[in-house]
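>>> Fold the following for me, if possible:
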Amino acid sequence: MRLDNESESQNVEDRRGGGFGGRTTIGIGTIVVALAASYFFGIDPRVIIQGSQMIQGQTQSQPQTNPNAAPANDPKSVFTRKVLGNIERTWATVFPQQLNRQYVPPKLVLFSGATPTACGTGQTAMGPFYCPGDSKVYIDLQFYDELRQRFGAGGDFAQAYVIAHEVGHHIQNLLGISEKFDETRRRVSEAQANALSVRLELQADCFAGVWANNAAKANQQLLEPGDIEQGLKTAAAIGDDRLQQQSQGRVVPESFTHGTSAQRVYWLRQGLQTGDMRKCDTFSAKQLS
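As a prediction, this is how the structure comes out:
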C-alpha cells in the first residue's frame, strides 16, 4: 500500500506503556462478560465470548495517558493512524452515497498487555477487537508480527484488512445489526448462535472489502500489485476450519464463529468486487460461499 500522501486519523488513543491495574468498574449485581482469548479476527465481545467472568467491584483504574501528548511516531502506529484515516474518509463518502446517512467514526485504542474497556478487560491474547459498548476498536500492534509469523499473512494490506474488519463491526453497530443479533442469539441454541455469529463476521469481512474497493477508486495509487491477493490470503489463513485443524487436529463445524476459509475469502471478495454495502447482506444469503 502507498500511504505517503494519506493523512493520519486523529481518533486514536495511545495507551501503550501507561500501565493498567485494578478491577473493572461495574454496578452491584451487574455481570460483566469477559473477553475470551482468541486467535481469530473480528472479535465482538458481545457475540463470540465463550466464557464469562463474574466481577463485582467498586473502582476501575484507568491507564495513565496524556491526551495532549504528541502521537508516537513508530512505524506501526503511524501506519495504523494512516490506514484508519483513509477508512474514515472512505466511509464518510460511502455512507451518504449508499445509505443516505452520515458516518460516525470509532475511536481506535492502541494498548499493550491489557486495558479496560466497556466490554471488560481487553488483553493482547484476544487479538484486535471491537467493543460496541464504547464504540472503540482495540489493538495491540504486536498482532501485526503474529499475523505474519503465526498465520503467514504479512504485508501492509493484510494489516489494513484487520483494521477494516473491526471497523466493519462498528458499522454493524451503527446500523443496529449488532443489537438485533444480540437479541436473537439470546433466544436460540448455542449452535444456532454460532451460525449467526459466522454471518456477522462474514459481513464485517465484506464491509472491509467495500472499503478497499472505494478507497482504491478515490486514490488509484493506494493499492499496489499483490495487495488484493495478500488480503484474500489472509482471509483464507484465519478461517475457522483451518485454525481448528492447526490447533486441535480436527474440525468441528458447529463451533465455528467466523466462517471457513472459503467463506471468508468469498465475502471479502464480494466487497472488493462490488464496493456496495448492500451486497453484504450475509443474513439473507442462502449460501455463504
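
>>> Please make it C-alpha for all contacts and neighbour counts, starting now.
OK.

>>> ranges for the helices of the stretch 101-250 of the chain?
In the stretch 101-250 of the chain, the helices defined using DSSP state H, counting those that start in this stretch lie at 143-149, 156-174, 177-185, 190-218, 227-237, 240-248.

>>> Select, out of the ones you listed, the one closest to Thr80.
Thr80 lies closest, by Cα to Cα, to one member of the helices of the stretch 101-250 of the chain: helix 156-174, at 7.7 Å.

>>> and the angle from that closest one to helix 227-237?
Computed with axes from the mean of the first three to the mean of the last three Cα atoms, to 10 degrees, the direction of helix 156-174 lies at 70 degrees from that of helix 227-237.

>>> which stretches of the protein form strands?
Under the criterion DSSP state E, the chain contains strands at 12-14, 107-110, 114-117, 120-123, 129-131, 136-139.

>>> Run the chain-centre distance for the second one.
Think strand 107-110. 11 Å (Cα atoms, centre = their mean, to the nearest Å).

>>> so what does it touch, helix or strand wise?
Packed against strand 107-110 by the contact rule (3 or more Cα pairs under 8 Å, 6 or more residues apart in numbering; DSSP states H and E) you find strand 12-14, strand 136-139.

>>> what's the answer for the fourth one, then?
In this structure, strand 120-123 packs against strand 114-117, with contacts taken as 3+ Cα pairs under 8 Å, 6+ apart.

>>> So which residue is dead centre in this structure?
Ranked by distance to the mean C-alpha position of the chain (Cα atoms, centre = their mean), the top residue is Glu166 at 2.0 Å.

>>> Second chain to compare with the first, below:
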Amino acid sequence: MDWKGRRQSRNIEDRRGSSSRGRTSFGRSGGIRLPSGGIRRSGLSFKTILIIGVIFLVLKLIGIDPLQLLGGNTGALNGQSQTERQVTPARQDEMTQFVATVLAETEDVWNTIMQSHGFAYPEPTLVLFSGAVSSACGNASSASGPFYCPGDQKVYIDLTFFDELAQRFKASGDFAQAYVIAHEVGHHVQNLIGVLPEFNRMRRSMSQTEENQMSIRVELQADCFAGIWGHYTEQKGLLERGDLEEALNAARQIGDDTLQRRTQGFVVPESFNHGTSAQRKKWFARGFESGRLEACDTLNSPV
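Predicted coordinates:
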C-alpha cells in the first residue's frame, strides 16, 4: 500500500506508557480477536456488542468466549510478551504513522459516503495502548485484540497485534493491517447507522446461539464495510500488487473455523460468532468489488 507522505489523522490518542488494570467487561464492539490459548471470543466475538453492529472482528474470533464487547473485532495477543519487546521505538513510530494515515483515509471515504446517504460522520478516535486499557466499555488487555467501543466511539489497538497477526497467524502485509483498522472503523459506521444499538437491544432477549448467529452477521457487515473502504483506496491508486491478496488472506486466517482448527484441532460451528474464513473473504470481497453500502446487507441476505 502506497501510504507514505499522505495526510495523517489527528484523531489519534496515544496512551502507550500508561497502564490500566481491572476486569474486562463485555461492552466492546467488534474487534479482531485472535486466540490466546483457548477459545475466547467476545470481541470479534462479541459478548457485548450490539447486534448487527459489528462483530468484533477477531476478539472472539477465536473461539468461544463470547464476544466481549460488541465486536471487533479482529486478536488474542499474549499480553506484553516477546512480540511486544521486539518492537523497537523506530518501528513503533513508523507503525504509528501508518495507522494515522490509514485512519485518515477511512475518514475521507466515510465522510463522503455517509454524507451522500444523509448521515453525519463524527470521526472516531483511535487509541493506541500497550498492555491494557480502560474504555467506556470496560477494561481490556492486549490479549483481547483490537476493538471498537460504541460508548465512547473509539477504536482501541495495541500495535503489537500486527506482529502477532503476521507471525502467529500468517497474515502479514500492510494492507492486511489496514483491513484490521478498516474493520473496526466499519463497526463505528454500524454504530452511527443504528446497527449496533439495535443489536445491543435485541441481544438481551436472545439465546447464546441466536446471539452468535446475529454477531456473525454484524461482523461480516463490518468486513464488507472494510471492503468498501478498500474499493475507494484502490480507486485512488494507493494499492500495490498483492495488497488485495493480503487482505483476503487476513480474512481467511481469522475465520472462526480456521482459528478453532489451529488452536484446538477441531471446530464447534455453534460457537462461531465472527464468520467462517469463506464468509469473511466473501463479504470483504463484496464490499471491495461494489463500493456500495447496499451491497453489505448481511442482516437480510444469506451469509
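
>>> circling back: can I get the strands of structure 1 in JSON lines including distance to Glu146 of structure 1 and mean neighbour count?
What follows is the strands of structure 1, written out as JSON lines (distance: least, Cα to Cα, whole Å; neighbours: other Cα atoms under 10 Å):
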{"stretch": "strand 12-14", "distance to Glu146 of structure 1": "20", "mean neighbour count": "20"}
{"stretch": "strand 107-110", "distance to Glu146 of structure 1": "16", "mean neighbour count": "21"}
{"stretch": "strand 114-117", "distance to Glu146 of structure 1": "17", "mean neighbour count": "21"}
{"stretch": "strand 120-123", "distance to Glu146 of structure 1": "15", "mean neighbour count": "22"}
{"stretch": "strand 129-131", "distance to Glu146 of structure 1": "15", "mean neighbour count": "27"}
{"stretch": "strand 136-139", "distance to Glu146 of structure 1": "12", "mean neighbour count": "25"}
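
>>> Now do the buried residues in stretch 237-247 of structure 2.
Residues of stretch 237-247 of structure 2 classed as buried by neighbour count (16 or more other Cα atoms under 10 Å): Leu239, Asp243, Leu244, Glu246, Ala247.

>>> With stretch 73-86 of structure 1 instead?
When neighbours are counted by 16+ other Cα under 10 Å, the buried residues of stretch 73-86 of structure 1 are found to be Ser77, Val78, Phe79, Thr80, Arg81, Lys82, Val83, Leu84, Gly85, Asn86.

>>> Excluding chain neighbours, give the residue nearest to whatever residue of structure 2 lines up with the second one in space.
In structure 2, the residue paired with Val78 of structure 1 is Gln97, using TM-score structural alignment. Nearest-residue entry for Gln97 of structure 2: Gln8, 7.0 Å, with adjacent residues in sequence omitted and distances by Cα to Cα, 6 or more residues apart in numbering.

>>> Touching, that neighbour and Leu103? I think so.
Yes: judged on Cα atoms under 8 Å, Gln8 of structure 2 makes contact with Leu103 at a distance of 7.4 Å.

>>> before we move on, back to that, how about TSV for the helices and strands packed on strand 107-110 of structure 1, with distance to Tyr39 of structure 1 added?
Rendered in TSV, the data for those read as follows (distance: least, Cα to Cα, whole Å):
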stretch	distance to Tyr39 of structure 1
strand 12-14	23
strand 136-139	13
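
>>> so which of those strands comes closest to Gln270 of structure 1?
It's strand 136-139; of these, that one is closest to Gln270 of structure 1 (Cα to Cα) at 23.6 Å.

>>> Where does that closest one end up in structure 2?
For strand 136-139 of structure 1, the matching stretch in structure 2 spans residues 154-157, with TM-score structural alignment as the criterion.

>>> what's the mean distance for the matching stretch versus structure 1?
Between stretch 154-157 of structure 2 and its aligned stretch in structure 1, the superposed structures give an average distance of 0.2 Å (mean Cα distance after the TM-score superposition for structure 1).

>>> and that stretch, how far out from the chain's middle?
Its chain's C-alpha centre and that of stretch 154-157 of structure 2 lie 9 Å apart, by Cα atoms, centre = their mean.

>>> what does that stretch contact?
Stretch 154-157 of structure 2 is contacted from outside by 124-129, 142, 145-149, 184-185, using Cα atoms under 8 Å, 6 or more residues apart in numbering.

>>> Please pull up the equivalent of Glu107 of structure 2 in structure 1.
Looks like Glu107 of structure 2 aligns to Glu88 there (TM-score structural alignment).

>>> Now that match. Nearest residue, chain neighbours left out?
Counting by Cα to Cα, 6+ apart, Pro105 is the residue found nearest to Glu88 of structure 1 once chain neighbours are left out, at 6.2 Å.

>>> Could you double-check that the one you found lies in contact with Thr90?
No: using Cα under 8 Å as the test, Pro105 of structure 1 is too far from Thr90 to be in contact (10.7 Å).

>>> who touches the residue nearest to Gln97 of structure 2 in this structure?
With Cα under 8 Å, 6+ apart as the criterion, the residues that contact Gln8 of structure 2 are Gln97, Ala100, Thr101, Val102, Leu103, Ala104.
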